[in-house]
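Student: predicted model follows, preceded by the sequence.
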Amino acid sequence: MRAVMSSQQYMRNGISGTTSRPTITADRPAPEEVTESPFTDGRFWGDEFFGFQPLRVATAEQAAKNAAVNFCCSTIAEAVGGVPLEIFEGDALAVGFELGEVLSEAPNPLQIGPEFWAAMAFSNALRGWAFAEPTMMTSGLALWPLSPVRTVPEWGERSLRVTYTPEAGVSRVLGPADLFWFTNSADGSIEPMAPWKMAKGTIDFAMAIENHGRTSFQNGNRPGGVLHSDQALGDEVIERLKASMRAWRNGGNAVLEQGLKYQAVQSSNRESTLLELIEQLVIQLSRYWRIPLSLISPSFAGKAQSEQQSGDFVKYVIRPLTRRIEKAITYRLLTPDMRRRGLRAKFNLDALLRGDSSTQARNAVLYRTATTHSVNDVRTRVFGMPKINEPWADDPREPLNSNRAADTTTGGDTAPQDNVGTEND
C-alpha cells in the first residue's frame, strides 16, 4: 500500500507539494473601534451612578454568547460534523487509504471526525475562517485545530501568514505550506468576510434589548424616569436621594423630599413590544447565516414548508461549505501524486436530504428504476442496512423483479414471468 507521506517529504514539500512564499503585511487593516467621547456614546450626566454602560460586541467570543448567533453557528457546525466524509479514488470509495481514514475517523488522537469537523465549521461560521496544523506523528499524519483565540491570520494581496501563540510556548509564524484551512465568502479579495462583524450592528441591538429586559425584571419592572424639583438640593439631600434610589431599584420604597417628583420616561415591556423586537432580531440574525425560519421558531414550522426549507438549508448553506472543505482537503492535504491517482474527498449529504420515511421509500424505488443505485447502495446509503454478499446486489442494472433479488436462499419468485420457459424443466 502506498504511504501517505514521509516526514522528510512533509518537511521539504509541505502538505500539497508547495513551498512557502514571501509574505507581505495585509494592506487592508481590520476595522478598529472608534474612540467615543462622553457626548457621543449615549451616556448622560449621572449614568455612572445609575449604572448605565453602552453595550456592544467587540470580539467573536462575545458575539457567540448571543443565543441567536450561537444557534446559527452551532446548527451549521453540527450539520457538517454529522455527515460522513468519504474519500473516493475515481468513482469508487478508496479502500485502505490511511489518510482518508484519518480525516473521516480520527484526525488527531483527541478528536474523532465529527468533533473535529464540527469545531472547524463553527469557527468558519463565526469568524469566516478555520485553521488546522498537520503534524507527522509516529502513527502517521495528525490534524490539530488551531485555537481561534490564539490565531491571528494576516491576509496580504497575494499571500497569507498566520501567527499562532500556543497556551504555553513561543509564538510561531506559519505559512500556507504549514497549514490546512478553509474560508468563508470574500468580497473580491482573498481575505474572507467575518460573519460576526457583518452582523455586529444587529448583535449590538440584540444585546441592548437583552440587557433592557434583564435590568427591567431585576428592577421589579419599574420603568426608568427622571426626578425634578423647583427647589435647590443640598449635598445632604442628594446623598439621601442616592440611598433612597438604591433601595427603590432593589425593590424598596423611595422617599422623595423637598418637592421632588418622579416622572417615568421608559415604557413598560408590553408597551415597548419587547418580545416582538427580540423575534425580529432573531430573524434578522438568521439571515446573515441563511438559517431557515422553520429551525428558528415553531411558529414557522409548517410540514411542507419545513421540508422545503430543510432542503434549501442543505443546498444554500451546507453544500457550499462542504464543497470548500472538500476542495481544501484535495488541494491542501493530498499530494500531487495522490491527486493524479484520482483521490478526492466528498461529504455524503444524503442523510440531510432523505426526508420522511415515505419519501425515502419512494426515492429508493426511483433509484433502482433509474438503475443509478444497486440494491446494496440503497441498503447502505439510504437505509443504513448491511450489504448483501452477492454479486448481483452490487449491480445497479439488476432488474427489480429478479428472483435473485427477492430471495437469495430459496430463489423465490417475484412475478409469474420469472417462470417463463421453465415449465418443462
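Tutor: Perfect, I can see it now.
Student: CA atoms for contacts and neighbours, from now on please.
Tutor: OK.
Student: which positions in the longest helix seen in the chain come out as buried?
Tutor: Taking DSSP state H as the criterion, the chain has its longest helix at helix 200-218. Within helix 200-218, the residues scored as buried using 16 or more other CA atoms under 10 Å are 200, 202-207, 209, 213, 216.
Student: JSON lines for those, including distance to Pro176?
Tutor: Compiled in JSON lines, those are given as follows (distance: CA to CA, whole Å):
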{"residue": "Lys200", "distance to Pro176": "29"}
{"residue": "Thr202", "distance to Pro176": "34"}
{"residue": "Ile203", "distance to Pro176": "33"}
{"residue": "Asp204", "distance to Pro176": "35"}
{"residue": "Phe205", "distance to Pro176": "38"}
{"residue": "Ala206", "distance to Pro176": "37"}
{"residue": "Met207", "distance to Pro176": "37"}
{"residue": "Ile209", "distance to Pro176": "42"}
{"residue": "Gly213", "distance to Pro176": "47"}
{"residue": "Ser216", "distance to Pro176": "51"}
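Student: put this next to the previous one:
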Amino acid sequence: MRNGGGPVSIKEAMRNTAVFRCVSLISYAIGMLPLHVIESESKEKARKNPLFPLLHSRPNDWQTGFNFRQYMQRNALVHGNAYALVIRSMERVIRLIPLDPTTVTVKQNRDWSVEYHYTPKQGDLRIIKPSDILHIYADTHDGISGTSMVRTAAQAIELAKELEQFQTAFFRNGMHIGGMLSHPEKLSPEAYERLKLSMKEQYSGSANAGKWPIIEEGMTPHQFASSAKDSQQIESRKLQIEEIGRVFGVPRPFLGVDDTSWGSGIDVLGQIFVRYALNPWFTAWEQAIKRSCMNEREREYLDAKFNAGALLRGSMKDQADFFAKALGSGGHQPWMDYEEVRDNLDLPEKTIAPNPLAQKGNGNEPEAAA
C-alpha cells in the first residue's frame, strides 16, 4: 500500500477503525463459535476422537480454542494465510502450534507437489510437508497461498488514512472561526502583529471552533456561511468505511456508519453476514482440517463442522416458534426430536420420552417422562 509519504504497513492499516472492526468481527466470530468433529452420516459429535478437544477447547498448552481460532483467522484476513504446525504422536494429532505467517512461504515444485518453508526468527530453515501444516486461506492468486484482504483494500485504506490525517491536521492547525471582522482603516504593523498573535493564540485549534474574535474598535462582523466541504468530508469518510467493509463482506450497519435504528432487521443483516462473510471461512477451515489433521481412514467417516447456530438465533419468540414447528406443532411435519432441540440450545441432556411425531407425523406431543 502506498501513501504520499511512503508505504502503509499492515500495522498502520490495522489502526484504521473500519479495518480493525472488520477483522475483529470476523475473527471473533470464528473464535467464539463451537468447532466440532462429527460423524459424517449420523452428524453426532465424535467426542472420543482425540482431535475433538484440540479443535474445540485446547489446541495446545497455552491457548484456548477461542484464542487459537481468533488468532489464526486474524492472520488469514490480515496476511492472507494462517499456518499451524500439526504435531503428531503415533499418527495421532496431539498439538496444533500456530506459526507467524511472515516466517512461512509456500513453494510448488516441478512435480506439482507443495512444501512449506518455515524460517523461525531464531533458527534454520525447515521444510515441512503439507500433511504437517494446517493452512487456512480463502482468496488466492496462485492456488497455493492466500491473498491479504487488508492489501486488497489497500487503496480504500490509503484514502481513509489520508482523510483522517487531513482532518487531524485541520482541527489541530486550522482556525475554525464563525466569521470575520473588517476594519475601515489600514492597520498599523504593530496592530496587525498583535491581531495575528491574538488570533493564533485564542482562535486556532478544535477547542476554539466557531468562536468570534473580539479585537479593535471600528470593526464590522461578517458571518461565514457553513461550507459544504465539511459535510463532503464526512460523506467521504463514510464512503471509505463502506468500501473497506465491502472488501471484507461486512454489512455497513455493523461498522457503525448508519444512524438508522434497524430493530428486527438487524437479525436479517446478521444472517447475511453469516451466509456471505463467514460461510466461506467455515468451509475453508473445515476442509483444511480434514485434509491436514485427519488420516485417510478418518476422512471417510468424519468431518469438522462449525456450529453457527448461536449467530443465527433470533429472538426468544422466534426460537420458540421455530422449535415448536420442528417438533411438529401446528400440524407441521416434524424434523427434530427433543434431544436435538436441547442440543441446539446448548442445554444439558435430560431423560425425555421420544417424540413419536418425528416418526409418524401426526398426533399430539408426548408428555415428558416422570
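Tutor: Sure thing, it's come through. Source: prediction; values computed, not measured.
Student: part of a helix, is Trp285 of the second structure?
Tutor: Yes - under the criterion used here (DSSP: H, G, I helix; E, B strand; the rest coil), Trp285 of the second structure sits inside a helix.
Student: skipping adjacent residues, who's closest to Pro107 of the first structure in space?
Tutor: Closest residue to Pro107 of the first structure apart from its sequence neighbours, by CA to CA, 6 or more residues apart in numbering: Leu143 at 5.1 Å.
Student: which residues in the stretch 151-300 of the second structure form helices?
Tutor: Using DSSP state H, counting those that start in this stretch, the helices found in the stretch 151-300 of the second structure span residues 154-173, 189-203, 228-248, 265-272, 279-293, 298-301.
Student: name the element the residue mapped onto Arg47 of the second structure from the first structure belongs to?
Tutor: Taking TM-score structural alignment, the alignment pairs Arg47 of the second structure with Val95 from the first structure. Using DSSP states H and E, Val95 of the first structure sits in no helix or strand.
Student: Val95 of the first structure - how many residues pack around it?
Tutor: Using other CA atoms under 10 Å, Val95 of the first structure has 11 other residues around it.
Student: run through the neighbouring helices and strands of the longest helix of the first structure.
Tutor: Counting contacts by 3 or more CA pairs under 8 Å, 6 or more residues apart in numbering; DSSP states H and E, helix 200-218 of the first structure is packed against helix 274-289.
Student: and the helix it packs on with helix 303-313, angle?
Tutor: Interaxial angle, helix 274-289 of the first structure versus helix 303-313 (axes from the mean of the first three to the mean of the last three CA atoms, to 10 degrees): 40 degrees.
Student: which stretch of the second structure lines up against helix 274-289 of the first structure?
Tutor: Mapped onto the second structure using TM-score structural alignment, helix 274-289 of the first structure spans residues 233-248.
Student: likewise for stretch 317-333 of the first structure?
Tutor: Counting by TM-score structural alignment, stretch 317-333 of the first structure corresponds to residues 277-293.
Student: and the aligned partner of Asn16 of the second structure in the first structure, what does it touch?
Tutor: Counting by TM-score structural alignment, Asn16 of the second structure corresponds to Asn66 in the first structure. Going by CA atoms under 8 Å, 6 or more residues apart in numbering, Asn66 of the first structure touches 203, 206-207.
Student: which residue, other than its chain neighbours, is closest to Thr119 of the second structure?
Tutor: Counting by CA to CA, 6+ apart, Leu125 is the residue found nearest to Thr119 of the second structure once chain neighbours are left out, at 4.6 Å.
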